[in-house]
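> Model the structure of this input:
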Amino acid sequence: MIKSHSSKLSPFLNKTVIYLLLGIAIFFFLSWYFSNITIYIVISLVLATILRPLTNYIAQTQFYKIKIPRIIAVILSFLLLVLVLGMFILLFVPLISEQIQVIANINYESLYQRMTRPLQGLEKYIIDNQLWDAKEGFLVEGLKENLLKLVAKTNLQEIINRVLSITGNVLVGILAVSFITFFFLFETGIRRRQLISIIPNGYFEVTISALFKIEKLLSNYLIGLLFQMICIFSIAAVGLSILGIKYALTIAVFAAVANLIPYAGPVLGASFGIIVGISTTGTFLNTQDYIFLLLKIGIVFSIVQITDNLVLQPLIFSKSVKAHPLEIFVIIFAGATVAGIVGMIVAIPFYTVLRVSVIELYKGFKQYRIFKLT
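Below you'll find the model as predicted:
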């Protein structure tokens, strides 16, 4: 009896699995082929997830017993987001202005002399000890000639065209993300209900369960990332301010945002802090001042790194997405191999969706819930 039932069910199972795998393959191919659109949609989903609670709260608020229209709530949420981003950008304006002034006041002849002095010492040592059959000035003059050749080969028009192209792509991306995010926020579950309505009855239970778990895990992950950024910003800002580093808030903001890039983020934040610290402190009298500055910045970012590695990352990655740290490590580097920095950032959310979907489909297959004949 059981054997007969299994034999009748087996062809249907094979056919369903083939269609399911084919659908998944087509989905991933289209996501890869239209990668720009996929990235816009992913960014829009993240922004919509962050702004949706605020939008819902504003839409439910009554002003003199008049309910605020949802379109106004969406616009107000966008304005708040733009205001926050604008405040972050304003933190970098004084730093950029000072760097431009520093560059404009550089005495390039003096800088060249200071840069070539160690080479001159090395050159003199080589000639005096006859380590190499060369004439005086071979290192310094060779360096100068190579730099001049490099400048001569630089195509200014090509650089300008690349800058304009990147600027155009960024503007298109901002417009696309804003447009998609607006409609994600404006609709109140209509698309979701339409999507659910077309799901066959045999797949309904598994699909709803997968969607619920995916939303919960991704929501926990985004909240965890926000908490991580606030902690990184707070530790870096307080530490750098106490030690008297200029533009402590600007460095802290950069470190918090850079920390979104797993593993490489803390290094980028510390490097930015060192560059800003050196370039805004003025001309030092001796090497000890440089060492002391690097030591102060290094201490702050060491505390940031230890806190992030021992507390924040296990809490965010392992707890929120329910994955082993080694598993997370492999997925992040796989994302880096496929799509660089962007791949590292989206690797964990993408893997979370894929893993939950596979687990739920496996459960449905094991219990024959999604393969029952209707």
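> use CA for all of it now, contacts and neighbours both
Will do.
> At which residues are the strands of the stretch 101-250 of the chain located?
In the stretch 101-250 of the chain, no segments count as strands under DSSP state E, counting those that start in this stretch.
> hang on, Ile297 packs against Ile274?
Yes - Ile297 lies in contact with Ile274 (C-alpha atoms under 8 Å); the separation is 6.6 Å.
> show me what contacts Thr181?
When contacts are counted by C-alpha atoms under 8 Å, 6 or more residues apart in numbering, Thr181 touches Ser44, Leu45, Leu47, Ala48.
> Can you tell me which of those is nearest Leu354?
Nearest to Leu354 out of these is Leu45 (C-alpha to C-alpha; 16.4 Å).
> which residue packs closest to that closest one, ignoring adjacent ones?
Thr181 (6.8 Å; C-alpha to C-alpha, 6 or more residues apart in numbering).
> what do you get for Ala176?
Take Ala176 and drop its neighbours on the chain: the residue closest to it by C-alpha to C-alpha, 6+ apart is Tyr40, 6.7 Å away.
> so what's the one you found up against?
Tyr40 neighbours (C-alpha under 8 Å, 6+ apart): Gly173, Ala176, Val177, Ile180.
> Is it in a helix, a strand, or coil?
Assigned by DSSP: H, G, I helix; E, B strand; the rest coil, the conformation of Tyr40 is helix.
> Just give me the neighbour total for Gly23.
Using other C-alpha atoms under 10 Å, Gly23 has 12 neighbouring residues.
> Could you check which helix or strand contains it?
Assessed by DSSP states H and E, Gly23 sits inside helix 2-33.
> for comparison, sequence B:
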Amino acid sequence: MAKRANENVPAWLRTSAGWSWRLIALTAAVALVFWATVQVQLVFVAVFLGLVFASVLNPVADFYAKVMPRPLATALAILSAFLVLGGLLTYVVASVAGQWEQLAGQFDTGVQQILQYLESGPFGLSVTVDQINEWINQGRQWLTDNADSLVSQAAQSAGSVFEGFAIFALSIFCTVFFVASGGKMWRWFLDQIPSQHRTRWQAAAGAGWYSFSGYARGTVIIAFVDGVLAFVLLTILGVPLAAPLAVLVFIGAFIPLIGAPLAMIIAAVVALAANGIVTALIVTIGIALIGQLEGHVLQPLIMGKQVALHPLVIGLGVTAGTVLAGILGAIIAVPLMAVAWTVFSTLRGDRPHPELDDEPSGLRDGPLAVAPVVDVPPADPAPGGRTPSDASEETPDK
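Below you'll find the model as predicted:
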């Protein structure tokens, strides 16, 4: 009866039903992953940052490991990173302290010029000093009325700062082990997988790590180049606080699509307040050209095909990540999508990175760098043409 009932169901309906329950199961699995990630968001972010740091520091540790033990090379690589970042931060703070008073005076002059332009602007827009004073008084009244909520938000921000330090400390802890003994950790994980599946896991993980490390290292290199070019441009134009603004451009490069434009706007505003509208226009055009150089020259040259995602997919992914997790989601959306697509393509049998075919393990460096995985051959047949597993599954007749 059941067979006859199935014959009465149209083929298209059976096919649609089969795909429907598969899509429902896939959606439920993805939702479960997102829910679990949110529950341990601090740990997830720390591990993600640890992998990013490891992808950047691992080549440095490999270089040091040529003349010293791996643990010492790892410590020296992390110390080198701290010295470089600490030197940049010290330079930025010194620059701000030395030019802050000058910038404050120039900014006040620029604001007065903007107000005068608005009072006699060609577009019929008129803003008087009395109106500005009224807006300032309204702002003060709003601060007085919302003091309690602002205090509570400040307390929440203090908690966020503490969480940020905790995430950073945990990410450094993870980085130490990823760089020093990531291969051993990955080998232990492979040992937990049935031998007949280890080759596919190794190939998929190798391709995924190749995409992730390429994106992370490429982003750092591109952000550094953007920051240097912005610093040179702002210094030539005589814009105050060129170093902090260049660092802002460097940081903005880590946020796809929206980070660099925001940094450009801030730099243009400072240039407008300090040096006038002509300098602001030159800064805007110059940083826009730096963005074009990044998109059309640096990214294809540095990242190559390691992150083969269409710009539409990147835009939708960054938007979805921003909606789900704010700035954090915007930052991690692109590398996660790149890794997911690479792993899926590899498991499907495609070759997203043919350049890895020359290396049996599919891995060049990093926490997943292990020896090639060799499939374990089946056991020799037992007497009578049966394998030992077949013989063990039989039960003697009573």
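> hmm, back to that, for the contacts of Tyr40 of the first structure, which one is nearest Thr307 of the first structure?
Val177 (33.1 Å).
> Run through the helices of the stretch 201-350 of the first structure in chain order.
Taking DSSP state H, counting those that start in this stretch as the test, the helices found in the stretch 201-350 of the first structure are 201-242, 248-258, 264-281, 287-307, 313, 321, 325-367.
> Out of the ones you listed, which is closest to Gln120 of the first structure?
The closest of the helices of the stretch 201-350 of the first structure to Gln120 of the first structure is helix 287-307. By C-alpha to C-alpha, the value is 19.2 Å.
> Per the alignment, name the residue of the second structure opposite Trp39 of the first structure.
Let me fix one detail, which is that residue 39 of the first structure is Ile and not Trp. Using TM-score structural alignment, the partner of Ile39 of the first structure in the second structure is Val45.
> Which residues are in contact with that match?
Val45 of the second structure is in contact with Ile167, Ser171, counting by C-alpha under 8 Å, 6+ apart.
> tell me the contacts of the nearest residue to Phe107 of the second structure once chain neighbours are set aside?
Among residues not flanking Phe107 of the second structure along the chain, Ala273 sits closest, at 4.7 Å (C-alpha to C-alpha, 6+ apart). Shown in contact with Ala273 of the second structure (C-alpha under 8 Å, 6+ apart): Gln106, Phe107, Asp108, Thr109, Gly110, Val111.
> Reformat those residues as CSV; add distance to Pro244 of the second structure.
Converted to CSV, those look like this (distance: C-alpha to C-alpha, whole Å):
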residue, distance to Pro244 of the second structure
Gln106, 17
Phe107, 16
Asp108, 19
Thr109, 21
Gly110, 20
Val111, 21
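> Give me the buried entries from those.
Buried members of these, counted by 16 or more other C-alpha atoms under 10 Å: Gln106, Phe107, Thr109, Gly110.
> and the second one, how far is that from Val307 of the second structure?
What it means is Phe107 of the second structure. Separation of Phe107 of the second structure from Val307 of the second structure (C-alpha to C-alpha, to the nearest Å) stands at 42 Å.
> do the first one as well
As defined by C-alpha to C-alpha, Gln106 of the second structure lies at a distance of 44 Å from Val307 of the second structure.
> repeat for the third one
Plainly put, Thr109 of the second structure is 46 Å away from Val307 of the second structure if you go by C-alpha to C-alpha.
> and what of Gly326 of the second structure?
Gly326 of the second structure is 22 Å from Val307 of the second structure, by C-alpha to C-alpha.
> ok, now Asp148 of the second structure?
Taking C-alpha to C-alpha as the measure, Asp148 of the second structure falls 47 Å from Val307 of the second structure.
> Neighbour count: the two, which is higher?
Using other C-alpha under 10 Å as the criterion, Asp148 of the second structure and Val307 rank with Val307 on top: 23 against 11.
> what's the counterpart of that one in the first structure?
Aligning on TM-score structural alignment places Val307 of the second structure opposite Val321 in the first structure.
> Tell me, how many residues neighbour Leu298 of the second structure?
Look at Leu298 of the second structure: counted by other C-alpha under 10 Å, it has 20 neighbours.
> quick one: contacts for it?
Here Leu298 of the second structure is in contact with Ile222 (C-alpha under 8 Å, 6+ apart).
> dump the residue contacts of the closest residue to Ala347 of the first structure other than its chain neighbours.
Distance criterion C-alpha to C-alpha, 6+ apart; nearest residue to Ala347 of the first structure, sequence neighbours excluded, is Gly335 at 5.2 Å. Neighbouring residues of Gly335 of the first structure by C-alpha under 8 Å, 6+ apart: Val342, Gly343, Met344, Ile345, Val346, Ala347.
> Give the equivalent position in the second structure for the third one.
When the second structure is aligned by TM-score structural alignment, the residue opposite Met344 of the first structure is Ala330.
> Quick check: its match vs Phe344 of the second structure, distance?
22 Å.
> Between the two, point out the one with more neighbours.
Ala330 (25 against 16).
> Is the more buried one in contact with Ile314, as I believe?
No - look at Ala330 of the second structure against Ile314 with C-alpha under 8 Å: they stay out of range, at 9.9 Å.
> Trace Pro59 of the second structure over to the first structure, please.
So Pro59 of the second structure corresponds to Pro53, using TM-score structural alignment.
> could you give the angle of the helix or strand hosting its match to helix 201-242?
If you go by DSSP H and E, Pro53 of the first structure is part of helix 35-60. Helix 35-60 of the first structure runs at 80 degrees relative to helix 201-242, counting by axes from the mean of the first three to the mean of the last three C-alpha atoms, to 10 degrees.
> Helix 35-60 of the first structure vs the second structure - mean distance after superposition?
Aligned to the second structure and superposed, helix 35-60 of the first structure gives a mean residue distance of 1.3 Å (mean C-alpha distance after the TM-score superposition for the first structure).
> Contacts for stretch 208-220 of the second structure, please.
52, 55-56, 253-254, 299, 302-303, 306-307, 335-336, 338-340, 342-343, 363-364, 366, 368.
> Swap in 6 Å and give it another go.
Val52, Ser55, Val56, Ile302, Met303, Gln306, Val307, Pro335, Val339, Thr342, Val343 (C-alpha atoms under 6 Å, 6 or more residues apart in numbering).
> quick one: contacts for the third one?
Neighbouring residues of Val56 of the second structure by C-alpha under 6 Å, 6+ apart: Arg217.
> One more: the last one?
In this structure, Val343 of the second structure makes contact with Ala204, Gly208, judged by C-alpha under 6 Å, 6+ apart.
> State the distance from the corresponding residue of the first structure for it to Ile43 of the first structure.
Under the alignment by TM-score structural alignment, Val343 of the second structure pairs with Ser357 in the first structure. The gap separating Ser357 of the first structure from Ile43 of the first structure is 21 Å, by C-alpha to C-alpha.
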